[in-house]
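Engineer: task: produce atomic coordinates for the following.
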Amino acid sequence: MARVKFTAGRIRAFECEPCKSQSFLWDTEAPGLGLRATANGVKAYIFQAKLNNATLRTTIGLEKAWHLDKAQAEARRLKVLVDGGQDPRQVKVEQQAAQDAARDAAEAASLRESVTLGHIWPEYVADRIGSRENGWSEHHIAAHRKLIQAGGEARSRSRKLTQPGPLFTLSSVPLIALTTERIEEWAKVEAKTRPSSARLSWRLLKACMNWCSTHKIYSDMVPNNPTKSTRARESLGKPKKRNDVLQRAMLKPWFDAVRQIKNPVISAYLQCLLLVGARRDELAQLRWDDVNFRWGYITIKDKIEGARQVPLTPYVARLLEQLPRRNEWVFSSPAAASGRIAEPRIAHNEALASAGLPHLTLHGLRRSFATLSEWEETPAGIAAQIQGHAPQGVREQNYIRRPLDLLAKWHAKIETWILQEAGVNFATPRHADEHSQVVEIPVHP
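Structural biologist: From the prediction side, this is the model:
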């Protein structure tokens, strides 16, 4: 092997010998340091030595990238490793692994500190929406988004701006800092001004933290669910049972006011909520394909069973027949982004006020159906099945299989009684006596 004292000039002049793929030049000053030149003109510093009676060779770096002094210093360092019985190549691999581990640890630490509740909340909602077995309604999805909103946006029908959601104060908190103590302090504050919304937020947050605990990335940040706190639950208190319901005497003023609502879709929707006893979102998501006018039934998406069929009673059928068919939705709304009815509460509250009736929620109409059905001594199981309640008791769960015709018999009785009490003279030609006067009151007189 040719050995010379490396200088800048000799290194610059050294080239690969003709008819060879590579040539080597070795330094006399730094043992093991060599210069390799290839046929394509590339030069690189290398190190070669004997370890355990075997020759090892490793590349230090390109000649253009390494100054001669640094290359010689690197060769001496590698020589020390070899003299100590270490393979420089293995040492390099171990050092790189240590650097990678340190970098990964730093990135993980940075991620742990930067990932906040506000970051993961949209991901959580999107994941649950995409789950086939999830079954979240649009109302439930909207609640998740509303409870963590920043607020400050203009309302569609008011000059007031939207308020921050109960979870907004926690949205900037890193998951690793979302401790039980932090949740308890949040619960104390929120319970003073909006306990109902705070309780809902707490339940949804608990489900989100359970999701995080099984996530491949976030599980290390949430080893234990911080929302499982007795103190937080005690601070938020128990929800009060709602007793809003339409009494028998309230039916006439309620129908009179609701049927005067200028929007025929909202008017029909509110009447159907009372006469069908369905959940508000179940009815709002009704499609024309779900309504069978010929055989007299409606298919409703059910959060318990997935879907259920309920009778299409005569008056409800007439209400639906008079609605405009703008799109796939029965209760359509050209102004809504979804194309269907979005917020009927405002019109309902105005109707209640005009009739001098006490406040009544949309769910109160569902509660009213269950209550008013007892005036006709309707069997509890039948009313529950129409409303989509889970069967109660061994007999209901395992033995009773009611046909749709049986439900229709009782459902028609309930509707007829409610309309009579409301002073709505409605009859269908096939049920009317030929000598009686049939008075059909339209949805909007």
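
Engineer: contacts, neighbours, all on C-alpha from now
Structural biologist: Fine.

Engineer: in stretch 138-154, what's buried?
Structural biologist: 143-144, 146-150 (16 or more other Cα atoms under 10 Å).

Engineer: and of those residues, the nearest to T116?
Structural biologist: In terms of Cα to Cα, no member of those lies closer to T116 than I148, at 12.4 Å.

Engineer: would you mind giving the buried residues of stretch 138-154 as JSON lines with secondary structure and distance to P379 added?
Structural biologist: Formatted as JSON lines, those follow (DSSP: H, G, I helix; E, B strand; the rest coil; distance: Cα to Cα, whole Å):
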{"residue": "A143", "secondary structure": "helix", "distance to P379": "35"}
{"residue": "H144", "secondary structure": "helix", "distance to P379": "37"}
{"residue": "K146", "secondary structure": "helix", "distance to P379": "39"}
{"residue": "L147", "secondary structure": "coil", "distance to P379": "39"}
{"residue": "I148", "secondary structure": "coil", "distance to P379": "43"}
{"residue": "Q149", "secondary structure": "coil", "distance to P379": "44"}
{"residue": "A150", "secondary structure": "coil", "distance to P379": "48"}
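
Engineer: now, which of the residues you listed sits nearest A98?
Structural biologist: The closest of the buried residues of stretch 138-154, once distances to A98 are taken by Cα to Cα, is I148, at 41.0 Å.

Engineer: distance of that closest one relative to L204?
Structural biologist: As for I148, its distance to L204 is 11 Å (criterion: Cα to Cα, to the nearest Å).

Engineer: strands along the stretch 51-200 of the chain, start to end?
Structural biologist: For the stretch 51-200 of the chain, applying DSSP state E, counting those that start in this stretch gives strands covering 54-62.

Engineer: let's compare: structure for the following, please.
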Amino acid sequence: MAKIRISKRTIDALEPREKAFVVYDSELSGFGVRVAPASAKTPDGLKTFIVEYRPGAGGRSVRSVRLAIGRYGAITPDDARRIARDKLAQARTGEDPAAQRRQDRGTPTVAAVAEKWMAEQVGEKFSAKTRILYRSYLDRHVLPAIGTKKLNLVTPGDIDAIHVALGSAGKQPTANRLVSMLSALFNFALRRRLAPAGFTNPVFGLERYREEKRERFLTTPELQRLGDVLRQAETSGLAWDPRPTGKTKHAPKAENRREVYSPHVTGAIRLLLFTGCRLREILHLRWTDIDFERGLLFLPKSKTGAKTVVLNAPALDVLASLPRAGAFVIASGDPEKPRADLQRPWARITAAAGLAGLRIHDLRHSFASVGAGGGMGLPIVGKLLGHSNASTTARYAHLHADPLRQASERIAGTIAAALDSKAPAEIISISASRKLA
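Structural biologist: As a prediction, this is how the structure comes out:
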């Protein structure tokens, strides 16, 4: 076999023949140039850099493998030599670059896996709200960044770049939710064996942004203000102002700018307070889900699966007062479709009640806080909320203060008595003293 010092000058001098032939480099063993016969498109013959090696343990008994590096003209001889040296080094360590290339070609892209995951996993097992959220994450952040990458070529650095970009934009919670979604996507690929052997989840080990848990509970005065506004909203109505950017020429006079809200709107808010349910659980509640005789709601779908909610007297009163206008308890414009949200009326109601920044989900927290603060015990509160994990209810532990207060009083009483050289006094709780009286 002919050997030459492969360079631009020597490659340009190679003339095509009737059959393809290979010329090897005189310095780097296994590195060469394949020259194809001349054609109408390539009259000088197509010249392709190649590297040959024996995979695995090597030796004469192992058949050599030829791997194309790239076409002359698309890459330079120096670049081709550098690539060939790397491939030969991989082969010496027991790797097989050609097999790796075949594996890479058979590995799906992130976009292909994402579509399969959305159709077979998210579409079947997640709520409509979650499906919309995940689709938004994929289309806006993931697919533009790594959608065309083969699954096995995605690195932790790729995921970190997406995470940091969102975090730098002030969207740390979104960044954390997105990488959690990606972790589920890559785990799906592993379970379905869409990823090649040796693939590890690139999200593993990624440090999330620290998030401050929002714990907003309504106080008794705030509950009173909210109740007053709800009664006003469904009777005389709430005042409203024209949008500053809108046309105000034909707007009604101030005394006529009042909006009376449907009992389904105010009823939904009261049900959220009285049951501790999530918003979608109330908005998607059907009349057929209610057992008035036993005072129960049977929710076929919730965040934690099927769920039974115990109805108290105030909640039953709200349900009994609501007019039936279709399949759903909280009626919408279409009797066969649930109401989409409560955003607009909620903004007006909270503004009128002086509760700026209060979220609808905070009503659920308020329900839990009253239960925990009333000494009902976290397991009972968790059961009422439908928590599947006790750790979820533990966020309300600091409100369950009665046992801690009693312990603190007893400890401090003993210490104070010792300081004053007196016998420790018995600590009696206020509630107990009232019972004795």
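
Engineer: TM-score them against each other, please.
Structural biologist: Overlay of the two chains. TM-score (TM-score structural alignment, normalised by the length of the second structure): 0.53; 264 aligned residues with a Cα RMSD of 3.2 Å.

Engineer: a strand runs through R66 of the second structure, doesn't it?
Structural biologist: Yes - counting by DSSP: H, G, I helix; E, B strand; the rest coil, R66 of the second structure is found in a strand.

Engineer: Y53 is in contact with that one, correct?
Structural biologist: Yes - using Cα atoms under 8 Å, R66 of the second structure makes contact with Y53 at a distance of 6.8 Å.

Engineer: now do the helices in the stretch 1-150 of the second structure.
Structural biologist: 8-12, 77-92, 97-106, 110-117, 123-125, 128-137, 143-146 (DSSP state H, counting those that start in this stretch).

Engineer: give me the neighbour count for the corresponding residue of the second structure for M209 of the first structure.
Structural biologist: Counting by TM-score structural alignment, M209 of the first structure lines up with F186 in the second structure. The local packing of F186 of the second structure (other Cα atoms under 10 Å) involves 23 other residues.

Engineer: the host helix or strand of F186 of the second structure: which residues count as buried?
Structural biologist: Assigned by DSSP states H and E, F186 of the second structure belongs to helix 172-191. For helix 172-191 of the second structure, the neighbour count (16+ other Cα under 10 Å) marks 172, 175-179, 181-190 as buried.

Engineer: now swap in stretch 335-343 of the second structure and tell me
Structural biologist: Within stretch 335-343 of the second structure, the residues that count as buried by 16+ other Cα under 10 Å are 338-339.

Engineer: look up the closest residue to the match of M209 of the first structure, ignoring the ones flanking it.
Structural biologist: Distances taken as Cα to Cα, 6 or more residues apart in numbering place N201 nearest to F186 of the second structure, at 5.8 Å, with adjacent residues excluded.

Engineer: residues contacting the equivalent of that neighbour over in the first structure?
Structural biologist: Structural alignment places N201 of the second structure opposite N225 in the first structure (criterion: TM-score structural alignment). Contacts for N225 of the first structure were tallied using Cα atoms under 8 Å, 6 or more residues apart in numbering; they are 206, 209-210, 213.

Engineer: does N225 of the first structure sit in a helix, a strand or a coil?
Structural biologist: Of the three states, N225 of the first structure takes coil under three-state DSSP.

Engineer: A317 of the first structure versus that one, what's the distance?
Structural biologist: 49 Å.

Engineer: what residues does stretch 405-422 of the first structure touch?
Structural biologist: Under Cα under 8 Å, 6+ apart, the answer for stretch 405-422 of the first structure is 248-249, 251-255, 275, 310-315, 372-373, 376, 378, 382-383, 386, 425-426.

Engineer: run the last query once more with 6 Å
Structural biologist: Outside stretch 405-422 of the first structure, the residues that touch it by Cα atoms under 6 Å, 6 or more residues apart in numbering are 251-252, 311, 313, 373.

Engineer: of those - the most surrounded one?
Structural biologist: Busiest of the contacts of stretch 405-422 of the first structure [other Cα under 10 Å] is P311, holding 25 neighbours.

Engineer: wait, doesn't that residue sit right on Y297?
Structural biologist: Yes - between P311 of the first structure and Y297 a contact is recorded at 4.3 Å, counting by Cα atoms under 6 Å.

Engineer: of the buried residues of helix 172-191 of the second structure, closest to R324 of the second structure?
Structural biologist: R177 (38.2 Å).

Engineer: give the contact list for the closest one.
Structural biologist: R177 of the second structure neighbours (Cα under 6 Å, 6+ apart): none.
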